[in-house]
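Undergrad: one predicted model, sequence on top.
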Amino acid sequence: MSTHEPTEAATDGATAPLAVELTGITKRFPGVVANSDVNISVRAGTVHALVGENGAGKSTLMKILYGMQRPDEGTIAVDGREVVFHSPADAIEVGIGMVHQHFMLADNLTVLENVVLGAEPRSGLGLDFAAARRKISELSTTYGLGIEPDVLVDELGVGARQRVEILKVLFRGARTLILDEPTAVLVPQEVEELFDNLRDLKAEGLTILFISHKLDEVLSVADDITVMRRGTTVASVVPSEVNSRQLAELMVGSALPVPELRESTVTDRPVLTVDGLTVTAADGRTVLNDLSFTIHAGEVLGIAGVEGNGQAELVEALMGIRALAHGSVRLGALDITRMPTRKRRERGIGYIPEDRHRQGVLLEGTLWENRILGHQTRPPNVRGPLLNRAGARKDTERIVAEYDVRTPGIEVAAAALSGGNQQKLIVGREMSGEPVLLIASHPTRGVDVGAQAAIWEHIRQARANELAVLLISADLDELIGMSDSLRVILRGKLVAEYDPKTVTPEQLGSAMTGAAGEVSTGNGEVA
């Protein structure tokens, strides 16, 4: 294992030229140094993983490499030639493409229309869609992506959508692909398909920069790994030299956390009782069909499912954001079926949303202003009918300390924080005020192993204090380890129930995709 800065490396005795070299990259923002003397060398035709805590500087570094930000110091070389990027267009011009964690596709357009958007091929005065269709089909075949150009994106699953994003950057001529948390929303089978695609891309001479928090995946797919900590590169290793625990220690100085609940704290007191919950969309489609379940005090109920199978609608129905067509929802003995969202929050429902930028924080607001969101009618944020700014500030300081939110201060805008630190602020806010029920939708998405461990421990402690938790996650290890009971949602129906002590991620993945049959009993057998 080497902790020296990365240099041109060798694999199987053959030295590969460098596709990308970042030397001495430094980037400062007001009150914080995001990158400090970062050095990375990426060999052409390899998968190079970049790992580190949230706030370690990975996202800033990738934005610099993709031309979204300018470094204050340091140089970038692509294929041995020093370059200066003023915009992503400059990066694309020299063959660098980026696939963002949050997909940027228009559901109502076809694959072809999404791929060519902004890079439309022309023939004379018109658009040459025939040429685009041929090129997309060729790329899809060459790199094993299996994408048909004329299919509506709305009809594609998560894994296929990701392949469309990869196709978009290949269509623009990318030879080096930056993949930001590419497996965050994939089930195990889709992860394997993605890794097969990456191996095909590598075999054709393309270079992959792979950013991930899932260390086992990094070790299985990467040729080289660069570790970042506190804004700088601290180690360059090859997978054969380290295991996931050693890699975690390099990242955060501690062993890899394991999601586990340990002893049972489940009581016989129902906190959330859902009976026959049915929700229809504006066009009349049934998006949730006759859901019934109960969560008791001290219990974590995990919901597994491929995204887009009704999880978001379930959360919105429970929070009062979306009306029910049929069914009822009770919080303790209280019928809250028609209660507005604010009243539900005041009755003790905490809410960690799946998309922190759209639903969790105001990016332009300060940290203490974000502490108030959703809690604006309760102490310490109010005194009588007025906002209590001093109380909100003081409690924000507490959250920052207890939840290890890394920030120069509580007066900075939420946008200045890394995604993981924004998430820790949200979790701290929603765990405040002694909630009786926590609806946690992807609570550790996009956070590093250290932050994961902290969030899991806060959930464990609250559960021991008889908090009821509805946990929705795309991380199957998290679901299995952090749930007292498990249900699978497929096409808006609860189709299977499993015991977390005995179920495997593969069994869950099969049920999530419908491969295990329509209904399964608690022991995993199909009924």
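TA: Good, I have the coordinates.
Undergrad: could you use CA atoms for every contact and neighbour count after this?
TA: OK.
Undergrad: so H326 sits against T278, correct?
TA: Yes - between H326 and T278 there is a contact under CA atoms under 8 Å: 5.0 Å.
Undergrad: anything in contact with each of those two?
TA: Listed as contacting both H326 and T278 by CA atoms under 8 Å, 6 or more residues apart in numbering are D290.
Undergrad: tell me which of those two has more neighbours.
TA: Each of H326 and T278 has its neighbours counted (other CA atoms under 10 Å); T278 has more, 23 against 15.
Undergrad: so what's the more buried one up against?
TA: T278 touches 286-291, 324-327, counting by CA under 8 Å, 6+ apart.
Undergrad: same question for P88.
TA: 66-68.
Undergrad: ok, those residues vs L112, which is closest?
TA: Y66 (23.7 Å; CA to CA).
Undergrad: what's around the closest one, how many residues?
TA: 23.
Undergrad: what segments of the stretch 151-300 of the chain are helices?
TA: Assigned by DSSP state H, counting those that start in this stretch, the stretch 151-300 of the chain shows helices spanning 158-171, 188-203, 215-221, 244-252.
Undergrad: try this one side by side with the last:
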Amino acid sequence: MAAVVEMLGITKRFPGIVANDKVNLVVEQGEIHALLGENGAGKSTLMNILFGLYQPDEGIIRIKGQEVKVTDPNMANRLGIGMVHQHFMLVQPFTVTENIVLGSEVKRGPFLDMETAEKKVMELSEKYGLDVDPKAKIEDISVGMQQRVEILKTLYRGADILIFDEPTAVLTPQEIAELMQIMRNLVNEGKSIIFITHKLKEIMAISDRITVIRRGRYIGTVTKADTNPDQLANMMVGREVIFKVEKRPANPGSPVLEIKDIEGMGNRGVRALNKVNLEVHAGEIVGVAGVDGNGQTELIEVLTGLRKATSGTVKINGKDITNQTPRKIAESGVGHIPEDRHKRGLVLDYSVADNLVLNTYYKEPYSKSGILQSQAIAEHARNLIGLFDVRTPSETTLARSLSGGNQQKAIVAREVDRDPDVLIAAQPTRGLDVGAIEFIHKKLVEQRDKGKAVLLFSLELDEIMSLSDRIAVIYEGRIVGIVKPEEVTDHDLGLMMAGGTLEKEKGGTD
């Protein structure tokens, strides 16, 4: 098969770091080619070079046999390259069609011809099985649908080489299955796809060939038929990775977190929480399983003081903390790993050191008489960076320049270091590679084994099943059942998550 993309000997340096060091990537016509690596391995840098967002310091790029210099994204579009970004580039109040044509509007005389544009969007949507309503507003459609709009944007501009950057990081299991079908439809129509990921399960399900890079270096390219998840993980991390969470049986103590009859409203004035009842005991991990949008976010926000409950109570160690401020709740013994690390977890333009004292900066030794003690803050940061393997050039580096996995490790370090009685971990490994996932799982189990109560929210069923001692299933803002992981299957959980019930509810009490 002919190569449509050849990136040979690509090197890219940033101050203090070589992001890509003589990396090779060859993508053939009509294949799904996975680009695999840890967070910070240089995957996104390599793709940003291909898409014209960065210029390489060394190396050559050939598109369909022709050597090219991709100077900017418009040039990439002209070469038939489209990129579906991990963080969507969409204007929320605009319609689907308005977002798709932005920058390449169809005109009839001096006026926009939205009718013709809508028709073309509809045709593309039907051809590739995307099932998108051209007239819908972005703010009214699901995350999975928004991603389809991003795919349509690239197709509308004539792309036949599509780069998917971590496309499943924000999707539910059902949406992931639908996306994979869409990717198959695209390659069946002659498109070629580069799929950036670190999820081995998805690679084995969808890719034809896999290129692995580690710490900016090219490790090798293998075909899916000739490899397995263990070998890929080893290539990616440079050592054997333990996929199974190793933990001894829980030894739960008394209830630490008590949630009683909690009700709360969603953002659109609709009731999102419907008499939620749940207890988490010392020395156990309780996982909350549910399809995204069933009240998980609202419950996390009520528990951490970011949203008011309309009725019900939340107690920590018997003390009522309902509707207290986030600081008071944190000081009552609650740690919070937020589901959106950029929006809620970090101040991206602060240094790593400052981010590590975000909820303790006003206390000694970090502050004296209202004046920040920079030496104590830096020392504290260096200590946590070492303990939690946060890969950063230094503690003064801005949080935004860390990879997603290292940003997450910094948040986990900050929250665990405070030694909270209850740790609320929301999507703690979203978008992370196997090495970082293994590390964070270990830290959560360590907290449990120290007698802490851990409340885990995750959309990854594998994570819920392997980490939890009990699983609470949430559906339409209500806990519909509590089960033990060893007594149910993925299928059973899926049924409950969709509002069904098991013939006999297995294990666990409220």
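TA: Sure, I can see it. Being a predicted model, the structure only gives us computed values, none of them experimental.
Undergrad: adding mean neighbour count and distance to I459 of the first structure, write the helices of the stretch 151-300 of the first structure out as JSON lines.
TA: Shown next, in JSON lines, are the helices of the stretch 151-300 of the first structure (neighbours: other CA atoms under 10 Å; distance: least, CA to CA, whole Å):
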{"stretch": "helix 158-171", "mean neighbour count": "22", "distance to I459 of the first structure": "28"}
{"stretch": "helix 188-203", "mean neighbour count": "18", "distance to I459 of the first structure": "25"}
{"stretch": "helix 215-221", "mean neighbour count": "17", "distance to I459 of the first structure": "22"}
{"stretch": "helix 244-252", "mean neighbour count": "20", "distance to I459 of the first structure": "21"}
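Undergrad: in a markdown table: the ones you listed, plus distance to A56 of the first structure.
TA: Below are the helices of the stretch 151-300 of the first structure laid out as a markdown table (distance: least, CA to CA, whole Å):
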| stretch | distance to A56 of the first structure |
| --- | --- |
| helix 158-171 | 25 |
| helix 188-203 | 25 |
| helix 215-221 | 16 |
| helix 244-252 | 9 |
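Undergrad: so which of those comes closest to F129 of the first structure?
TA: helix 158-171 (13.2 Å).
Undergrad: which secondary structure elements does that closest one contact?
TA: The elements that helix 158-171 of the first structure packs onto, with contact taken as 3 or more CA pairs under 8 Å, 6 or more residues apart in numbering; DSSP states H and E, are strand 96-99, helix 111-116, helix 129-142, helix 188-203.
Undergrad: nearest to R487 of the first structure, of the ones you listed?
TA: helix 188-203 (17.3 Å).
Undergrad: how distant is the closest one from the center of its chain?
TA: A distance of 19 Å separates the centroid of the chain from that of helix 188-203 of the first structure, by CA atoms, centre = their mean, to the nearest Å.
Undergrad: that one vs the second structure, average offset?
TA: Superposing on the second structure places helix 188-203 of the first structure at an average distance of 1.6 Å from its equivalents, by mean CA distance after the TM-score superposition for the first structure.
Undergrad: residue range for that helix in the second structure?
TA: Counting by TM-score structural alignment, helix 188-203 of the first structure falls onto residues 173-188 of the second structure.
Undergrad: quick one: closest of the helices and strands packed on helix 158-171 of the first structure to G45 of the first structure.
TA: Of all these, helix 188-203 comes closest under CA to CA, at 5.2 Å.
Undergrad: now the angle from the closest one to helix 129-142?
TA: Relative orientation of helix 188-203 of the first structure and helix 129-142, computed by axes from the mean of the first three to the mean of the last three CA atoms, to 10 degrees: 100 degrees.
Undergrad: give me the contacts around helix 188-203 of the first structure.
TA: 45-47, 143-145, 159, 163, 183, 207-208, 221, 505-506, 509.
Undergrad: cheers, nothing more for now.
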